[in-house]
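In: sequence below, structure please.
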Amino acid sequence: MRFARFLASPVGVGIVFFALAALTISFARFSGGVAMVWVAGAQLAGRLVAMPEERWGPWLVACGIASMLATGLFGLGWAASIPLAAINIVEASAAALVMRRISIAFWPAETLEWIAGFYIGIGLITPLASGAVATIVAHLTADVPILENFTHWIIGHSLGLITCLPVFRFVYGRWSRGRSCLPSVADRPFAILVLGLFALLTTIVFVLDMRALLVFPLLFVVVGAAVLDESMVAPMPVVLIAIGGALTALDMGPIALMDIAYGDRIQFFQLYVGITVLAGLPVACERSRRMAELRHMREQLARLGLQEPLVH
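Out: The predicted structure is shown next:
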């Protein structure tokens, strides 16, 4: 857990933020403007969700510096680095605030309201607001087209938050409570089997060129969300991104063969992963609600059993 504590510290989060930002900026600026894929904001938001707002300062500063360096070294240049870093940090903070508010208000009793708040507040309003400001900044500092980059920003940041924020929230939430994000020792053989089957299925789907097969990883995630522990479901989007994204980037699989620009194919893959998460998230939330109700009922029965007088 010592390494986990370092990764959750301001320095560790800043290093991971820089690595994710530099990777996506270097890889996903297909049109020369803003990155069409963005997951660093979800990583920061996932860390912020796990602690009170008054403690956010060191993490915001560390990731602000990381964002500025990534944009200056690999992106639109140093002129845009400071304002874009501020926008990225505000966006991640807003997503974390929305997540904390809807969790306090609705979780776990009212999962439908929680999901609606997640979709609208984090997946729509936050990237729309940040994208409106960011594309103006990018246009003024780097003379990139406003409408095209606004579209790229919204898609990349919205899908990045929807796809990756639940994963980072789970990981940092476990670490903040001093727990491992891995399955229990007794469940690990079964978890390895499940994730191995999912990795094999994803590899087969993205090696072949049959688009209809794309439905099977989605169904696997949905069914898994209904019956598996969160520690087994959370890595599935990561496996899907790692295998499917790598094969798509190498021009393999059903998405890579689409007759559209390379950057659009990558964003279509990101959309596919986002839809997969959107399909599985309500099922996972409902399962969490029912498990919480079951635990509450067991606690109530245990208390009633202790209070019941002995019969002689």
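In: CA only for contacts and neighbour counts going forward, please
Out: Will do.
In: show me where this protein has its strands.
Out: With DSSP state E as the criterion, the chain has no strands.
In: longest helix in it, please.
Out: helix 262-307 (DSSP state H).
In: not counting its neighbours along the chain, what's nearest L44?
Out: Nearest residue to L44, sequence neighbours excluded (Cα to Cα, 6 or more residues apart in numbering): A92, at 6.2 Å.
In: actually R169, not the one I wrote
Out: Spatial nearest neighbour of R169, chain neighbours left out: G46 (4.2 Å); criterion: Cα to Cα, 6+ apart.
In: residue contacts, the one you found?
Out: A96, L165, P166, V167, F168, R169, F170, Y172 (Cα atoms under 8 Å, 6 or more residues apart in numbering).
In: ok, and the closest non-adjacent residue to the fourth one?
Out: Taking Cα to Cα, 6+ apart as the measure, V167 lies nearest to A234, with 5.5 Å between them; neighbours along the chain are not counted.
In: how much space between the one you found and H139?
Out: From A234 across to H139, the span is 37 Å (Cα to Cα, to the nearest Å).
In: which of those two has more residues huddled nearby?
Out: Taking neighbours as other Cα atoms under 10 Å, A234 and H139 compare with A234 leading, 24 against 16.
In: any idea how far that one lies from L182?
Out: A234 is 10 Å from L182, by Cα to Cα.
In: one step back: any idea how far the residue nearest to R169 lies from A129?
Out: 19 Å.
In: cool, M236 as well?
Out: 30 Å.
In: this one next, for a side-by-side:
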Amino acid sequence: MTHPAMRIALYGALFFVVTSATIFWTRFAGGLALVWVGSALAAALFLTLPRVHHLGAFAILMGLSTAATALFGFGPAWALPLAVANIFEGWFIAWLLVRLRPQRDFIESEGGVASLGFWAGFVGPLPSAIVGGLMAVQIVGGTWLFHAFSWWVGHGLGTLLVLPLALLLQSYRREDFANMRDRARVLAFAGVVSLTALVSGFAFHQSAMPLLFLPIVPLVFASFRFRRFGAAIAVLVISVAAAFSLGMGTGVFAELAMPLWQKALFLQFYLATLLLIAFPMAVIIQQRQRILDELGDREAMQRLIADHSDDALLHLDSSGTIRFASPASTRLSGRGSVEQLHLAAFFSEFDRKKVDRALDKASRHPGRTEILERSVGRGGKTRWLEAKLRAVETSGRKVCGFVVTIRDITARKLEELEMTREARTDTLTGLPNRRAFLDILDRRLDVADQEPFGLAFVDLDHFKQVNDTHGHAIGDKVLSEVGAIMNGMASDTFFFARLGGEEFAIIVKRPLAEAAADICERLRLAIAKHPMADSDGKAFTVTASLGFAMISESCSASMALQAADAPLYLAKASGRNRTCRAQGFGRLTRGGAPIEQARIAVAG
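Out: The predicted structure follows:
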């Protein structure tokens, strides 16, 4: 980008030449210039200058405009007022565009082009047209409305013709012209320009047929082939051909039954219409091409990621059939190819309904990612797969497919299971802890009516004396060895847990629930016979007291615990190292009514 002072100088020189030419050649009958592009040049300059330089640029352009009007227009008397109105118009157009379209995408989007046409070509010239009309009445006479309308139309159409091209040239950088080194492209561009000139010359310089529509053909071709630059140059070429025909008084314009100034205004309107047809179309084409390029880059990146990703990346149609699958799909699915198969091919045949439900849920909530986790058998081992699904919508808000990633989460699942196991396991004894015990108890109580079970409490006798006599390290060792005895007896039917301290619990499931008392006795004897040793190697033993109850009706956990706690209390009160059973427990009143008085049997 050039320095502001250099830019002002360049625009100033161009402004003076162009305004002098339009004043000299387009002032018919001594009135206002019918073609005025100075406002477009001034607006383009103000749009690219920092605000701190606006006042200086305004003063320089005003001086140049005054000189042009004094030399080629109305003379020195009215040169300065007209210059103020003209340069204010350019500044006002720039101010409107920046104020009302701060994103400055005047030649980048459909909305920007529409804003440029409305604010620069329609609204911007209105204030100066009012003032200019009043001054023209004083200079050449006539009516204010006629002069104001001529100013508004001439300045508005001139701005529409030149401002887009000026902004386009301003937006180009040196690297944007790199493709001009391509000889084939240069020759193609020259061919399009030549074709536009030939077609336009033929259309304007003959009067046998109304062919003003004919230049639209090369204009559209130029817009498609060379985007915005092609559209702007093609309109410029058409403008030169039309202006030459108008100046020579030949061709289609010679046949129009209207004064020359009206022909000039009609020509500007015609050219502005062509530009408003071609330029938005070129902008849209350029946007589409940019989107296609971005999609191509993104697709290439996605392909690269897909080829080197351990996750399966999938594209599905609306029915859930796989249309694209990355290389990792072969490993995760256990199949040679999954394309043209349903997503359920990655999972068990029994999971098809779950997969369909996940797809249906994703299609009903396109903005949300659905997650499906299932276990599968691969190579004789159990693996866990996680599928993340997201629906893809068309512009009409209709689901046209799905994007899916599938990942092997076996390691994570095993870690979760290990963490769950650790959270539910007593670290000292390796037995399930109180939390795990209560979970199992709640599940057993839910079906106690159909599947009675045995519940027992175990309490090591005089354990405090073990800690006081031998130390806590030996006490922990005793607990660990008692836990080892229980782990050795544990099975799918016998569930042992450490509740805390020296307290343990047993749940005996069917079909051996009736023999739970015998199991408790076996445990009591095993503990009593197991030799312990202190830190000096001296042997000692510990004993345990057990309380046991049969649970044959659903009840609360607290009621069941009370049922087993009562015989445990009796066992300890009767001399310890024995098993007591609550007799008659099982007829519980539902809703939390009290337990019937238990009959206690003592063994040991």
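In: circling back: redo the contacts of G46 of the first structure as TSV? Include neighbour count.
Out: Output for the contacts of G46 of the first structure, formatted as TSV (neighbours: other Cα atoms under 10 Å):
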residue	neighbour count
A96	25
L165	27
P166	19
V167	23
F168	21
R169	23
F170	20
Y172	27
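In: take those and map them onto the second structure. Which survive?
Out: Mapping these onto the second structure (both residues aligned by TM-score structural alignment, their matches' Cα atoms under 8 Å) leaves A96, L165, F168, R169 still in contact.
In: which one of those sits closest to A19 of the first structure?
Out: Nearest to A19 of the first structure, judged by Cα to Cα, of those is F168 at 15.1 Å.
In: please identify which of M236 and A129 of the first structure sits among more neighbours.
Out: For the pair M236 of the first structure and A129, the greater number of neighbours falls to M236 (23 against 13), based on other Cα under 10 Å.
In: for that one, what is the corresponding residue in the second structure?
Out: Aligning on TM-score structural alignment places M236 of the first structure opposite A234 in the second structure.
In: burial check on the closest residue to its match other than its chain neighbours, number of neighbours?
Out: Using Cα to Cα, 6+ apart and skipping the chain neighbours, the partner closest in space to A234 of the second structure is L219 (5.6 Å). Other residues lying near L219 of the second structure total 29 when counted by other Cα under 10 Å.
In: go on, L417 of the second structure?
Out: Neighbour tally, L417 of the second structure, other Cα under 10 Å: 12.
In: just give me the match in the first structure for it.
Out: Here L417 of the second structure stays unmatched in the first structure, going by TM-score structural alignment.
In: before we move on, what about G121 of the second structure?
Out: Under TM-score structural alignment, G121 of the second structure pairs with G123 in the first structure.
In: repeat for H54 of the second structure
Out: Matched to the first structure by TM-score structural alignment, H54 of the second structure sits across from W56.
In: any chance of JSON lines for the contacts of G46 of the first structure, columns distance to L228 of the first structure?
Out: Formatted as JSON lines, the contacts of G46 of the first structure follow (distance: Cα to Cα, whole Å):
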{"residue": "A96", "distance to L228 of the first structure": "26"}
{"residue": "L165", "distance to L228 of the first structure": "19"}
{"residue": "P166", "distance to L228 of the first structure": "16"}
{"residue": "V167", "distance to L228 of the first structure": "15"}
{"residue": "F168", "distance to L228 of the first structure": "18"}
{"residue": "R169", "distance to L228 of the first structure": "18"}
{"residue": "F170", "distance to L228 of the first structure": "15"}
{"residue": "Y172", "distance to L228 of the first structure": "20"}
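In: let me know the closest of those to L281 of the first structure.
Out: L281 of the first structure lies nearest to P166 out of the contacts of G46 of the first structure, by Cα to Cα, at 8.7 Å.
In: what residue of the second structure takes the place of the closest one?
Out: Per TM-score structural alignment, P166 of the first structure is aligned with P164.
In: end to end on stretch 332-352 of the second structure, go ahead and measure it.
Out: One end of stretch 332-352 of the second structure sits 17 Å from the other (Cα to Cα).
In: what residues in the first structure pair up with that stretch?
Out: The aligned range for stretch 332-352 of the second structure in the first structure is empty, by TM-score structural alignment.
In: ok, stretch 460-480 of the second structure next?
Out: Going by TM-score structural alignment: stretch 460-480 of the second structure matches no residues.
In: please identify the buried residues of that stretch?
Out: Going by neighbour count (16 or more other Cα atoms under 10 Å), the buried part of stretch 460-480 of the second structure is L460, D461, F463, V466, I474, G475, D476, K477, V478, L479, S480.
In: where does M550 of the second structure sit: helix, strand or coil?
Out: Following DSSP: H, G, I helix; E, B strand; the rest coil, M550 of the second structure is assigned to strand.
In: tell me which element the closest residue to it other than its chain neighbours falls in.
Out: Nearest residue to M550 of the second structure, sequence neighbours excluded (Cα to Cα, 6+ apart): G454, at 4.6 Å. Using DSSP states H and E, G454 of the second structure maps to strand 453-460.
In: so after that strand, what's the next helix or strand?
Out: helix 463-470.
In: the helix or strand following that next one packs against which elements?
Out: Proceeding N to C from helix 463-470 of the second structure, the next assigned helix or strand is helix 472-489, under DSSP H and E. Packing partners of helix 472-489 of the second structure (3 or more Cα pairs under 8 Å, 6 or more residues apart in numbering; DSSP states H and E): helix 463-470, helix 516-529.
In: give the aligned range of the helix or strand that helix 472-489 of the second structure is followed by in the first structure.
Out: Counting by DSSP H and E, the next helix or strand C-terminal to helix 472-489 of the second structure is strand 494-500. Mapping strand 494-500 of the second structure onto the first structure (TM-score structural alignment) gives no aligned residues.
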